[in-house]
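**Q** Provided below for reference: sequence and predicted model.
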Amino acid sequence: MLETMVRMEARMTQWDKERKIFEENVLSILEHRREEMQETFSEQNEKLQRMFEDYKDIRGELTNRTNHLEDLAENLGDTPVVAFNAYTTTGDRSYSDNQMIILPYVLLNEGGGYNNNTGFFTAPVSGLYHFSAHICENDSKYMVVSIVHENKEIAITTEYESVGNSCSSVSAPAVMNANERVFIKSAYSESLLHGDPHYRWPSFSGYLVNKKSSE
């Protein structure tokens, strides 16, 4: 009987040891899983935080772009239509240096800025304008033209062919105050401007890009 009790006690002691080992293993596994879950949670939290920051940045950028588009739309809505296009079909006409070129035929004159008697375009409002001139030469002659803003040249081009005739164009922007003038002139002492009704129309044109917001 005593021997049986001793064996039982030894077995129970062994069971306690095995139980403790099992509990320690379970606790170790659970702790490891907890650390893994905590690490995963931290990573997900950081990812969500970055996504939130990106969202704030994108939202701010979209707000800025929306405001910019609204400003552009407001400015465009306040910009009147100012545009002109004048030309000539005269065969050959010689010009001296600094002689003004007047184009008599008007296809477009919104805003009434171009005067086909004087050749001047007078800005009806202050703002940014864009101008272009188209010229043609003939008979191996030079044709040199410049665009002039209030007596200051803002663009110049030369056209020449040794045989036959040809054309070229030049353009330039200009910031103008109301009532300032732009015109085109010959920039060479022996310029020859060529035109014909069917194939070559030397021209002078321009338009208002954007009105100054102060007006």
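**A** Done, it's in. Numbering: from 1, shown residues only.

**Q** CA only for contacts and neighbour counts going forward, please
**A** Will do.

**Q** Leu27 should be in a helix, yeah?
**A** Yes - counting by DSSP: H, G, I helix; E, B strand; the rest coil, Leu27 is part of a helix.

**Q** Next one: it from Arg33, what distance?
**A** Distance of Leu27 to Arg33, given as CA to CA, to the nearest Å: 10 Å.

**Q** now Val26
**A** Counting by CA to CA, the separation of Val26 from Arg33 is 10 Å.

**Q** here comes the other one, which I'd like you to weigh against the first:
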Amino acid sequence: MIRTEIKVETMVNEIKKTEDNVISTLGDIKRAVADFTDMFADMRGNITDEMLKRGDEIKRREKSLKKRFEETRNNLTSEIDAKKEDFIQIQGKLEQPPIAFYAHHVKDLVFDTANKIFVFEKTFTIEGTGYDTSTGIFTAPVGGLYQFVVHACARYSKYAYLGLVLGGNVIAADSNYDDETHGCNNFGAMVRVNPGAKVWVKSTSSGSVHQLHQNQYRMNTFSGVLVNY
């Protein structure tokens, strides 16, 4: 009987010990689950924060790229429009007829008045419009860079004082005298001329000892050509 009680008590103790071990193990498992749950929650929070940060960074980069794209597109559009305008202007200039004249034979050779305009009344070359053989004045139909040349011959023992005039101002001048023969000189200028500006040849001095000369061997000429727009 005593042995049976001892055996039962031993079994009860072992059962209690086993129960305590089970309870302890369940507690460990519960704590482990709680720790894992907390760790997972932290990881999920960290992952969410990182994803949000990356999302914000992607949005910022996307916004920056869109801005740069718009700026580049606007700049290219402006450049294309400017080039298009330049092309239109160049095309318009290319469509302009050539402008040139070469006139000769002075109507009145005597320097009888100061600032007299010499009229070269005949032409070898007329391209475009501008030179008037009745007045001796060239009126620029378009603005640009022009080359003008005057060839003038003074009668022997007479003086020739001439000036090339642009818009009322002398831009080139020449004096000529020879007491033995009829002497000829060239003078001129390359100058930028505005549309509608006038160019002519005039006397810069006058009197009875001033006179030009022309014959089959000597010609007085006035020429001009548009070199570039």
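**A** Done, it's in. Being a predicted model, the structure only gives us computed values, none of them experimental.

**Q** TM-score for the pair, please.
**A** For this chain pair, the superposition-based TM-score is 0.57 by TM-score structural alignment, normalised by the length of the first structure; 186 aligned residues with a CA RMSD of 4.7 Å.

**Q** quick one: terminal-to-terminal distance for stretch 202-211 of the second structure?
**A** Using CA to CA, the two ends of stretch 202-211 of the second structure sit 12 Å apart.

**Q** Then stretch 96-104 of the second structure?
**A** 26 Å.

**Q** how far out from the middle of the chain is it?
**A** Distance, stretch centre to chain centre, for stretch 96-104 of the second structure: 30 Å (CA atoms, centre = their mean, to the nearest Å).

**Q** And stretch 75-82 of the second structure, by the same measure?
**A** Relative to its chain's centre, stretch 75-82 of the second structure lies at 11 Å (CA atoms, centre = their mean).

**Q** ok, average deviation of that stretch from the first structure?
**A** Its matched residues in the first structure lie on average 3.6 Å from stretch 75-82 of the second structure after superposition (mean CA distance after the TM-score superposition for the first structure).

**Q** cool, stretch 41-60 of the second structure as well?
**A** Mean deviation for stretch 41-60 of the second structure: 2.4 Å (mean CA distance after the TM-score superposition for the first structure).

**Q** how about the strands in the first structure?
**A** 83-87, 92-95, 105-110, 121-122, 127-137, 143-149, 152-159, 166-176, 181-186, 191-194, 203-211 (DSSP state E).

**Q** got a list of contacts for the fifth one?
**A** Outside of strand 127-137 of the first structure, the residues within contact range by CA atoms under 8 Å, 6 or more residues apart in numbering are 143, 145, 147, 159-161, 165-178, 184, 192-195, 200-212.

**Q** ok, so what distance separates the residue nearest the centre of the second structure from Leu76 of the second structure?
**A** Among the residues of the second structure, the one closest to the centroid is Ala82, at 7.3 Å (CA atoms, centre = their mean). Using CA to CA, one gets 10 Å for the distance from Ala82 of the second structure to Leu76 of the second structure.

**Q** again, but for Asp49 of the second structure
**A** 40 Å.

**Q** can you check Lys198 of the second structure too?
**A** 42 Å.

**Q** quick one, which of the two is more surrounded?
**A** Comparing Lys198 of the second structure with Leu76 by neighbour count (other CA atoms under 10 Å), the higher total belongs to Lys198, at 18 against 12.

**Q** ok, the more buried one to Thr72 of the second structure distance?
**A** As judged by CA to CA, Lys198 of the second structure and Thr72 of the second structure stand 47 Å apart.

**Q** Alignment lookup: Asp54 of the first structure to the second structure.
**A** Under the alignment (TM-score structural alignment), Asp54 of the first structure pairs with Thr72 in the second structure.

**Q** ok, how many other residues are close to its match?
**A** Look at Thr72 of the second structure: counted by other CA under 10 Å, it has 12 neighbours.
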